[in-house]
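Trainee: next come a sequence and a model predicted from it.
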Amino acid sequence: MSENESRPVVVGVDGSPASQAALRWAVEDARRRGCAVDAVSAWHADYGVMIGPLPAEVFAEVTPQALKAAAQKVLDRAVQGFEGVEIRRILVEGDPRDVLFNASENAALLVVGNRGHSRLVEAILGSVSAYCVHHASCPVVVVRELKVEQERPAAEPAVSLTPGPLL
């Protein structure tokens, strides 16, 4: 076995459809390589969005322990049903960009999903996949979320519409 085969395929998992597609891709690639998959999920408490006093019930749901437990549940649910390859579940507190960057240091490959947000949303929120592509220590595969097109009924012939009075 070569050095590359003993290193895992690392995949970012957050429970989104894009990350599920990335996980499927990573599992298939790991099968071909004969290595394990490290399913990595990041969680962190972001209290910056909370304003004002909170009811005790709400506060109990945003404790670090509750957030970690919720993230663990998402990770466990995401990796269910995959067979034929070892999947190690790794839950880390921190920013997803930093967590995946650190995981890439010992990886054969890093696989991340891309939700296809608009450029404006990515400029405001940042893009984990773009960060990984530019900073990871190993090759990176970005798997785009599949968009399922709804079947449209047969359209009637288009009628040309005038947008308003022409002056």
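Mentor: Thanks, I have it.
Trainee: when you work out contacts or count neighbours from here on, use the C-alpha atoms and nothing else.
Mentor: Noted.
Trainee: do a quick rundown of the helices in this structure.
Mentor: 3-6, 17-33, 56-61, 64-78, 96-104, 119-125, 128-135 (DSSP state H).
Trainee: now for the fifth one, which elements pack on it?
Mentor: If I follow you right, that is helix 96-104. strand 9-12, strand 37-43, helix 128-135 (3 or more Cα pairs under 8 Å, 6 or more residues apart in numbering; DSSP states H and E).
Trainee: putting a second one here so we can go through both:
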Amino acid sequence: MVRKYKRNIGVRRYRDYTDENLEEALQKVTVNEYSLRKAASEYGIPFGTLYNKYKGLHVRKVGHPTIFSAQEEQNLVKCAAVCGDWGYPLSKEDMCFFAKNYLDNKGRTIPYIADNKPGIDWVDSLLERNKTEICKRVAANIKRARATVTLESLEQYFKNLKLTIEDVPPSNLFNYDETNMADDPL
């Protein structure tokens, strides 16, 4: 199965026109300025396409319909984004199980999907359709110096911490780091 189909130019005339040209041709046919045949030849649009658009035939999108409606997809994307905000980003496999769980809870069975679980290609197309809201990211690695903390240094840290907070009541302990500290007060 081809995952990223790239059409060879000139092999078959398919969509060699823009949506603006199609709308302009339809407008001229509607106001009786051009006939369907003249508009088709003038704008380089196949006659059958122009006829179908004029008569309102074949108005559905080309290709197989999506598993979820647009609203359901938006809800799945929002939930995945919330998981990422909470610090638990979803992998592609997690997104597949997320969608399977949703379908199972709704009681919907998709006959052409094995075990009612969409595949990785579905996740790729979902990400492509919603690239402004959600995207795939790679985890950031920490520096080697931070990763090479020894057991002795950790034990020494906790010994010093125990001595430091020995007489401090637990209600006076706060978690604090340098995140909001600025060197420049302006």
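Mentor: Here it is on my side, so go on. Please read all numbers here as calculations on a predicted model, not as lab measurements.
Trainee: TM-score of the superposition?
Mentor: Overlay of the two chains. TM-score (TM-score structural alignment, normalised by the length of structure 1): 0.21; 64 aligned residues with a Cα RMSD of 5.5 Å.
Trainee: returning to that earlier point: the helices of structure 1: which one's closest to Gly113 of structure 1?
Mentor: helix 17-33 (4.7 Å; Cα to Cα).
Trainee: output the helices of structure 1 as TSV; include the columns distance to Val111 of structure 1 and mean neighbour count.
Mentor: Below are the helices of structure 1 laid out as TSV (distance: least, Cα to Cα, whole Å; neighbours: other Cα atoms under 10 Å):
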stretch	distance to Val111 of structure 1	mean neighbour count
helix 3-6	15	13
helix 17-33	6	20
helix 56-61	30	10
helix 64-78	15	16
helix 96-104	9	21
helix 119-125	19	10
helix 128-135	9	18
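Trainee: CSV for the ones you listed, including distance to Ile87 of structure 1?
Mentor: Converted to CSV, the helices of structure 1 look like this (distance: least, Cα to Cα, whole Å):
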stretch, distance to Ile87 of structure 1
helix 3-6, 14
helix 17-33, 8
helix 56-61, 29
helix 64-78, 11
helix 96-104, 15
helix 119-125, 29
helix 128-135, 21
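Trainee: list the contacts of Ala71 of structure 1.
Mentor: Applying Cα atoms under 8 Å, 6 or more residues apart in numbering to Ala71 of structure 1 gives the contacts 14, 41-43, 91.
Trainee: hmm, Val123 of structure 2 is touching Asp94, no?
Mentor: No: between Val123 of structure 2 and Asp94 there is no contact under Cα atoms under 8 Å: 9.8 Å.
Trainee: now the element after the host helix or strand of Gln27 of structure 2, going C-ward?
Mentor: Following DSSP states H and E, one finds Gln27 of structure 2 within helix 19-30. Next helix or strand after helix 19-30 of structure 2 toward the C-terminus (DSSP H and E): helix 36-43.
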